[in-house]
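> Sequence and predicted structure are below.
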Amino acid sequence: MVEIRHQYATVGEHRVFYREAGPREAPTLVLLHGFPTSSRMFRHLIPALADRFHVIAPDHLGFGNSDAPSVDAFTYTFDALTDITEALLAQLGVSRYAMYVQDYGAPIGWRLALRNPEAITAVVTQNGNAYEDGFVPEFWKPVREYWENPGPATEPAVRGALSLDAIRWQYLNGVARPELVDPDTWAADHREVSRPGNDLVQLALFLDYASNPPLYPQVHAYFRERRVPLLAVWGAGDEIFGPDGARAFSRDLPDAEVHLVPGSGHFLLESHLDTVAGYMRGFLTRGEGSV
């Protein structure tokens, strides 16, 4: 049985929760979760990798067991979440690592890579977008309208993403065997985004997501210049970040390994854990010690 350590660190004025497993002398793998969940999404992946890797999975500020200061006490932007993650890794003595990014974890991961390209040994992106190709227009239309004109006319549509039905949809849409997905996942996520004041946290991040697409050209240049090894393993049925987002990585990284997993959606680990873990172990250990 793999020992998973559930720990806290104080980063600036904030308490950050993280899961850690595996030998600290092993290559480090940092797992960065998406909306609306937490490092809980990696609860089964961590044991599958910790025999070979030193795994760290933090909860972003405002999510899971990390502090969730009000929007008056903390400015929620992807730059600010990256600051917290960068400071946490420095505090833990992590200077080189591979990273797994999903959903919100991707813009945080891309910022980490742009700030310190030498630190990143490899990237696994699981429905973690870096291209306009990845945006499914029907899903993103109300979000883009909110970016352009935040206010009472556009807020209700994006606020709907915090409902139990919308969160359940994120877990089940595109999944061929929904009985494999634990209903505790969407129940826990809904409970956390329903905490007093957390709706405003999430609205702030919805709005700041507009800062991510303008960063993509820099990310693409980073890919071309650094040739970072990249594995894109993607829920083929995801209607948030579609399969074209996975295929697009090959434009800037011709050697990227791309897998579209049939019968799976946005939260691929819930229905196809063994598939993802298998691809990751092969990718990250190809050429022993390469990461």
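Happy to help now that I have it.
> When you work out contacts or count neighbours from here on, use the C-alpha atoms and nothing else.
OK.
> what's the longest helix that the chain contains packed up against?
Once the chain is assigned using DSSP state H, the helix that runs over the most residues is helix 269-285. Where contact means 3 or more C-alpha pairs under 8 Å, 6 or more residues apart in numbering; DSSP states H and E, helix 269-285 is packed against helix 45-49, strand 230-235.
> hmm, who's touching that helix?
Defining contact as C-alpha atoms under 8 Å, 6 or more residues apart in numbering, one finds that helix 269-285 is touched by 41-42, 44-45, 48-49, 122, 124, 175, 177-178, 180-182, 231, 233, 264, 268, 290-291.
> Which stretch among the helices and strands packed on helix 269-285 is buried most, on average?
strand 230-235 (a mean of 26; mean count of other C-alpha atoms under 10 Å).
> okay, pairing it with this:
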Amino acid sequence: MIKDIRQIDPMRRRMLGGLAMGAIATGLAGPTRAIAAKEKDKPIMETHFRNVQVGDVNVFYREAGPVDAPVILLLHGYPSSSFMFRDLIPLLADRYRVIAPDYPGFGYSDAPPPERFDYTFDHLTDVIERFTDALGLKRYALYMQDYGGPVGFRLAERRPERVSALIIQNANAYEDGFTPDLRRIVLRLWTDKSAEAVAAIQPLFELPATRGQFLDGEPDPSLVSPDAWEAAQAGMERPGNKAIQFDLQANYGSNSERYAGWHKYFRGHQPPTLVAWGQGDKVFAPAGATAYQRDLKNIEIHMLDAGHFALEAHHREIAALMRDFLGRKLAA
């Protein structure tokens, strides 16, 4: 089921976004009114900032919500960190235990140099898998954005029995989602390490590209805080971090070789799936969102009038969609 947010008039769209904050808007009809009623007077939950040792890496993570509540594991994208979830976490934490780790090389987690840590998506998944063990997580819904997809889908393929649901926000698992620039600049590096190919990707690690990832495709850029791209760029400006990011970009092509296995997981396990996709994304095309229908039957797709980092301006809207979806699917 595909729902295009653009088909909702602007006033009702703002109302939907307000649901996660507990606002009940007049004029909402049917199921939307019922969702709003449930969200009224929701308490604000505190976010805790913690660390846990995972092998040789100290992993930073954000956590909020009751320890005995259903778990949502939030997996961030490039070039951000768990910081990208700062507005979403409080909107979910009254009902869910929400956990958002930083990968090695990102945010406040350790960033060992490439000669001491193999920066591949397989290895990032190893760390996150052991992270879930360290926290004793036996069951969780996966929220995946950008890099969160390659990490989360590997994790789901390894431990399908632990996945209660998938929330996919501009995280790709089909070649349909490849844009020309992604093929020309990023995917090329998987097989071509020439000086020309290496030079072509270097601008991706600089501030204009980072800013663009947060602003491109967003209809109202004034809703996106500069804190988002400044924090992401500050992480990359740390000594040695651009070498880390290069290694991961060069490894990104390995993910397409895993697509067939992920599709098999989708078909075999049919996890309840919510897709909330910023259709203005310049990294992954909207066709990447609709492609999930080929293998997942218990799926709802919402095309948002947003860009790659849709949470920056649309966290209330996405939180409302998640609360409604998970409230129905996890209770079933």
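Arrived safely. Predicted, not measured: the structure shown is a model, and the values here were computed from it.
> what's the mean distance for the longest helix of structure 1 versus structure 2?
Compared with structure 2 after fitting, helix 269-285 of structure 1 deviates on average by 0.8 Å (mean C-alpha distance after the TM-score superposition for structure 1).
> Over which residues of structure 2 does that helix lie when aligned?
The aligned range for helix 269-285 of structure 1 in structure 2 is 311-327, by TM-score structural alignment.
> buried sites along the matching stretch?
311-326 (16 or more other C-alpha atoms under 10 Å).
> Please apply the same query to stretch 169-176 of structure 2.
Using 16+ other C-alpha under 10 Å as the test for burial, stretch 169-176 of structure 2 gives 169-174, 176.
> Now render those as JSON lines, adding secondary structure and distance to residue 49 of structure 2.
Formatted as JSON lines, those follow (DSSP: H, G, I helix; E, B strand; the rest coil; distance: C-alpha to C-alpha, whole Å):
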{"residue": "169", "secondary structure": "strand", "distance to residue 49 of structure 2": "24"}
{"residue": "170", "secondary structure": "coil", "distance to residue 49 of structure 2": "26"}
{"residue": "171", "secondary structure": "coil", "distance to residue 49 of structure 2": "25"}
{"residue": "172", "secondary structure": "coil", "distance to residue 49 of structure 2": "29"}
{"residue": "173", "secondary structure": "coil", "distance to residue 49 of structure 2": "31"}
{"residue": "174", "secondary structure": "coil", "distance to residue 49 of structure 2": "34"}
{"residue": "176", "secondary structure": "helix", "distance to residue 49 of structure 2": "37"}
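> TSV for those residues, including distance to residue 116 of structure 2?
Converted to TSV, the buried residues of stretch 169-176 of structure 2 look like this (distance: C-alpha to C-alpha, whole Å):
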residue	distance to residue 116 of structure 2
169	32
170	31
171	28
172	29
173	29
174	32
176	35
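> from the residues you listed, which single one is nearest residue 47 of structure 2?
Nearest to residue 47 of structure 2 among the buried residues of stretch 169-176 of structure 2, counting by C-alpha to C-alpha, is residue 169 at 21.9 Å.
> Tell me which residue of structure 2 lines up with residue 198 of structure 1.
In structure 2, residue 198 of structure 1 lands on residue 241 (TM-score structural alignment).
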